[in-house]
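S.K.: Model the following, please.
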Amino acid sequence: MNSKKILGSILLSLAACIWGGMFVVVKIIVEEIHPIQLVFLRYLVAIVFLILFSIIKKEKWHWNTKDFRLIVWIGIIGNAVSIVAQETGTWLSSAQTGSVITSATPTFMVIFAWLILKEKLTRVKIISVVMATIGVMMIVGIHLTGKHVLEGVLSLVGAAFTWALMSVLVKKVKTYSSLQITIMSTCVAIICLLPFSLNNTTALLKINFFEPKIIFCLLYLGAISTALAFVMWNQGLTMVEASSSGLFFLLQPVIGTLLGWLLLNEDISIGFILGTLLILGSVWVSVKFAD
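M.R.: Purely as a prediction, here's the structure:
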């Protein structure tokens, strides 16, 4: 395994772990802030940190029409539609259900990588996805209870589908850095969500932005889960095959389930350890034997 793949694997793993904690944070705050407005606010926080980082890093900007069009689609599909669908689904279900349903992402990524990037659909990739999916099921199971659970599940499936498509499209951007991709796609998402967020200004004005819980949640979602994790994920995608990189997304249920158990009193299954080992094993198999 070369150093580039190792670094890419680390970046993808860290991003996935951060997003695992995001499910819990969203579950805590989404009762007070509507999902669409929550995504809009997290992007406003994120763009501040992203631009500051770009200035510190002294990024050199340029114009490439083809790549810019791709980034617009990345912002609409991944940053806007996928994240709103994910947080809406988590709102209507639970942090654990959010983790397990979005575990469909690697499967979609393998398919999109095959269709769009012409990556080979190898036996190793298929085995890895199957191992990881079984692992997720063992960790959290499927607890479809609740008044709006069906809407939540459908929303989460849509989130997994669109996130997978976005991640594959990132691989097609050739002339912009991962930080630049993140900044531009975040700006696209802000523009897309602006009219929907301002449609209910009363709800926005009722938010107590000085409340410690809201400050912490917005900082985590904006600075860490969006600004930091998105850059790490986009950078990692450039170092690891798209079809293999999707498996790192499945580290989310491990962290999401553990934190849901610790902080939200959500039940944890007895298959947690075995499921975690299967997920980690699937990632190792994919990275080690994919070439």
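S.K.: drop to CA atoms for contacts and neighbour counts, all remaining ones
M.R.: Noted.
S.K.: can you pull out the helices in the stretch 1-150 of the chain?
M.R.: 3-29, 35-57, 65-74, 83-92, 95-101, 105-116, 123-140, 149-170 (DSSP state H, counting those that start in this stretch).
S.K.: can you redo these as a markdown table with mean neighbour count and distance to residue 235?
M.R.: Conversion of the helices of the stretch 1-150 of the chain to a markdown table gives the following (neighbours: other C-alpha atoms under 10 Å; distance: least, C-alpha to C-alpha, whole Å):
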| stretch | mean neighbour count | distance to residue 235 |
| --- | --- | --- |
| helix 3-29 | 21 | 7 |
| helix 35-57 | 19 | 14 |
| helix 65-74 | 18 | 14 |
| helix 83-92 | 25 | 19 |
| helix 95-101 | 29 | 23 |
| helix 105-116 | 22 | 16 |
| helix 123-140 | 22 | 21 |
| helix 149-170 | 23 | 9 |
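S.K.: In contact with residue 16, which residues?
M.R.: 229, 248, 249, 250, 251, 252 (C-alpha atoms under 8 Å, 6 or more residues apart in numbering).
S.K.: between those, which is nearest residue 48?
M.R.: The closest of the contacts of residue 16 to residue 48 turns out to be residue 229 (C-alpha to C-alpha; 14.7 Å).
S.K.: Hmm, residue 18 and that closest one touching each other?
M.R.: Yes - between residue 229 and residue 18 there is a contact under C-alpha atoms under 8 Å: 6.8 Å.
S.K.: farthest-separated two in the contacts of residue 16?
M.R.: Maximum distance among the contacts of residue 16 (C-alpha to C-alpha): 14.8 Å, for 229 and 250.
S.K.: Who has more neighbours out of the two?
M.R.: Each of residue 229 and residue 250 has its neighbours counted (other C-alpha atoms under 10 Å); residue 250 has more, 31 against 24.
S.K.: can you tell me how far the more buried one sits from residue 47?
M.R.: Plainly put, residue 250 is 26 Å away from residue 47 if you go by C-alpha to C-alpha, to the nearest Å.
S.K.: related to what we said a few turns ago, looking at the contacts of residue 16, which one is closest to residue 96?
M.R.: Looking across those and measuring by C-alpha to C-alpha, the closest to residue 96 is residue 252, at 9.7 Å.
S.K.: Quick check: closest non-adjacent residue to the closest one.
M.R.: residue 20 (4.0 Å; C-alpha to C-alpha, 6 or more residues apart in numbering).
S.K.: who's in contact with the one you found?
M.R.: 99, 251, 252, 253, 254, 255, 256, 257.
S.K.: Flag every buried residue along stretch 267-277.
M.R.: Buried residues in stretch 267-277, counting neighbours by 16 or more other C-alpha atoms under 10 Å, are found at 268, 271, 272, 275, 276, 277.
S.K.: contacting residues for the fifth one?
M.R.: With contacts taken as C-alpha under 8 Å, 6+ apart, residue 276 has the following neighbours: 135, 136, 139, 254.
S.K.: Here is a second sequence; please produce its structure as well for comparison:
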Amino acid sequence: MLLALLATVVWSGSFVATRGMAGTVPPVQAVFWRWIIALVAVAPFAARQAWHQRALIRRHFRYIAVATLFGVTLYNTLVHQAGLTTSASNMGMIMAASPVIMALYARLGGERLGARRTFGMLLAAFGVLLLVGDGSIGFHFGAGDLWMFAAALSFATYSALLKRKPAELGGLAFLITTFALGALMLAPAYAVSLAVQGGFRASTGSVGMLLYVGVLSSAVAFFAWNKAISLIGAARAGVVYYLQPVCVAGLGFLLLGEHTGPAQLLCMALILGGVGLGARR
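M.R.: As a prediction, the model looks like this:
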């Protein structure tokens, strides 16, 4: 549960960083450099294990490629694309749809959710709906919000796929392989982006945000999330993920000066209550 919480908090900050890069770093270029930085960060710890397990990686390459497509290539590209036209708060709140999809995948896979966890999930989901709707069940979605819904579906699919990871394949070997493969998948789109949009001007702000999403949001958070899934399953970890809108709202208040009123506090209380119920065994 603590590993899932660590990943959730770090990813909450990544939405602020992603939004900060909007308009200065093209989405595909931001995601490509994110994984290059992540590769450099994990290589000292993971390269040896990946080399020793290269035969396992070749044997399970099809599974690794599918997991990479949803969790590394598509998900993060969709998030950065959404950051062009929607706020960091909206991004975090819409991503809270992921646990519902994770729970549905778990149920389809034969996992029993239990009454308490189901009620907790529904309570947290209701809080998220109110938070997105500014205190009412009503929605006005823009293009960026729709990109985020696609990102939520992609991330939930990746989380469900993690339960199928071969037990003999080490977590670090899996991580560095997905990072390398994700960068390769993005390379053609990166080349097109350079040709059409040109490169971006590196500044202290853009480099700092790329380092955050590359080292913390990619290397650290993905390792923590993958480990959490292997220990407690996607459905239970997904309940913790409901805390993301609360974390993003808090960061938005502290870093961006976004207003948090009584209605938002009530919604956050519902989310926290639902997470507390759903996280218990």
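S.K.: circling back to that earlier point, what two of the contacts of residue 276 of the first structure are the furthest from one another?
M.R.: Most distant of these, by C-alpha to C-alpha, are 135 and 254, 9.6 Å apart.
S.K.: Out of the helices of the stretch 1-150 of the first structure, which is closest to residue 243 of the first structure?
M.R.: Closest among those, using C-alpha to C-alpha: helix 105-116, at 4.2 Å.
S.K.: So what touches the closest one?
M.R.: By C-alpha under 8 Å, 6+ apart, helix 105-116 of the first structure touches 119-121, 125, 129, 160-161, 163-165, 167-168, 242-247, 249-250.
S.K.: ok, now with 7 Å
M.R.: 119-121, 129, 160-161, 163-165, 168, 242-243, 246-247 (C-alpha atoms under 7 Å, 6 or more residues apart in numbering).
S.K.: residue contacts, residue 223 of the first structure?
M.R.: The neighbourhood of residue 223 of the first structure, defined by C-alpha under 7 Å, 6+ apart, consists of 45, 46, 49.
S.K.: Can you find the partner of the last one in the second structure?
M.R.: With TM-score structural alignment defining the correspondence, residue 49 of the first structure maps onto residue 41 in the second structure.
S.K.: which SS class is the closest residue to that match other than its chain neighbours?
M.R.: Distances taken as C-alpha to C-alpha, 6+ apart put residue 215 closest to residue 41 of the second structure, at 6.1 Å, once the chain neighbours are dropped. Recorded secondary structure, residue 215 of the second structure: helix (DSSP: H, G, I helix; E, B strand; the rest coil).
S.K.: that older thread, got a winner among the contacts of residue 20 of the first structure for most neighbours?
M.R.: residue 253 (35 neighbours).
S.K.: how close does that residue get to residue 187 of the first structure?
M.R.: 28 Å.
S.K.: so the helix or strand where residue 232 of the first structure lies aligns onto which residues of the second structure?
M.R.: If you go by DSSP states H and E, residue 232 of the first structure is part of helix 229-237. Here helix 229-237 of the first structure aligns to the second structure at residues 221-229, judged by TM-score structural alignment.
S.K.: now do stretch 79-90 of the first structure
M.R.: Using TM-score structural alignment, stretch 79-90 of the first structure pairs with 72-83 in the second structure.
S.K.: how about the most centrally placed residue in the first structure, what does it touch?
M.R.: Geometric centre of the first structure, nearest residue: residue 19, 6.0 Å, by C-alpha atoms, centre = their mean. Each residue near residue 19 of the first structure by C-alpha under 7 Å, 6+ apart is listed here: 225, 252.
S.K.: Counterpart of it over in the second structure?
M.R.: By TM-score structural alignment, residue 19 of the first structure lines up with residue 11.
S.K.: circling back to that earlier point, so how far is residue 42 of the second structure from the residue nearest to residue 41 of the second structure?
M.R.: Counting by C-alpha to C-alpha, the gap from residue 215 of the second structure to residue 42 of the second structure is 8 Å.
S.K.: Same question for residue 51 of the second structure.
M.R.: Taking C-alpha to C-alpha, one finds residue 51 of the second structure at 14 Å from residue 42 of the second structure.
S.K.: Repeat that for residue 222 of the second structure.
M.R.: Residue 222 of the second structure is 11 Å from residue 42 of the second structure, by C-alpha to C-alpha.
S.K.: Residue 29 of the second structure too?
M.R.: In terms of C-alpha to C-alpha, residue 29 of the second structure sits 20 Å off from residue 42 of the second structure.
S.K.: got CSV for the contacts of residue 20 of the first structure, with secondary structure too?
M.R.: CSV is the format used below for the contacts of residue 20 of the first structure (three-state DSSP):
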residue, secondary structure
99, helix
251, helix
252, helix
253, helix
254, helix
255, helix
256, helix
257, helix
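S.K.: Residue 25 of the first structure: which of those is nearest?
M.R.: Within the contacts of residue 20 of the first structure, proximity to residue 25 of the first structure (C-alpha to C-alpha) peaks at residue 256, which comes in at 9.7 Å.
S.K.: Spatially nearest residue to the closest one (excluding sequence neighbours)?
M.R.: residue 20 is the one closest to residue 256 of the first structure (C-alpha to C-alpha, 6+ apart), at 4.3 Å.
S.K.: same deal with residue 96 of the first structure?
M.R.: Nearest one to residue 96 of the first structure, counting by C-alpha to C-alpha, 6+ apart, is residue 257 at 5.5 Å.
S.K.: swap in residue 49 of the second structure?
M.R.: Closest to residue 49 of the second structure by C-alpha to C-alpha, 6+ apart is residue 173, at 5.6 Å.
S.K.: May I have the secondary structure class of the aligned partner of the one you found in the first structure?
M.R.: Residue 173 of the second structure maps onto residue 180 in the first structure, with residues paired by TM-score structural alignment. Under three-state DSSP, residue 180 of the first structure falls in the helix class.
S.K.: name the element residue 264 of the second structure belongs to?
M.R.: In this assignment (DSSP H and E), residue 264 of the second structure forms part of helix 262-279.
S.K.: With the first structure overlaid, report how far that helix is off on average.
M.R.: On superposition with the first structure, the mean distance recorded for helix 262-279 of the second structure (mean C-alpha distance after the TM-score superposition for the first structure) is 2.7 Å.
S.K.: now the angle from that helix to helix 115-132?
M.R.: 160 degrees (axes from the mean of the first three to the mean of the last three C-alpha atoms, to 10 degrees).
S.K.: can you give me the offset of helix 262-279 of the second structure from its chain's centre?
M.R.: 20 Å (C-alpha atoms, centre = their mean, to the nearest Å).
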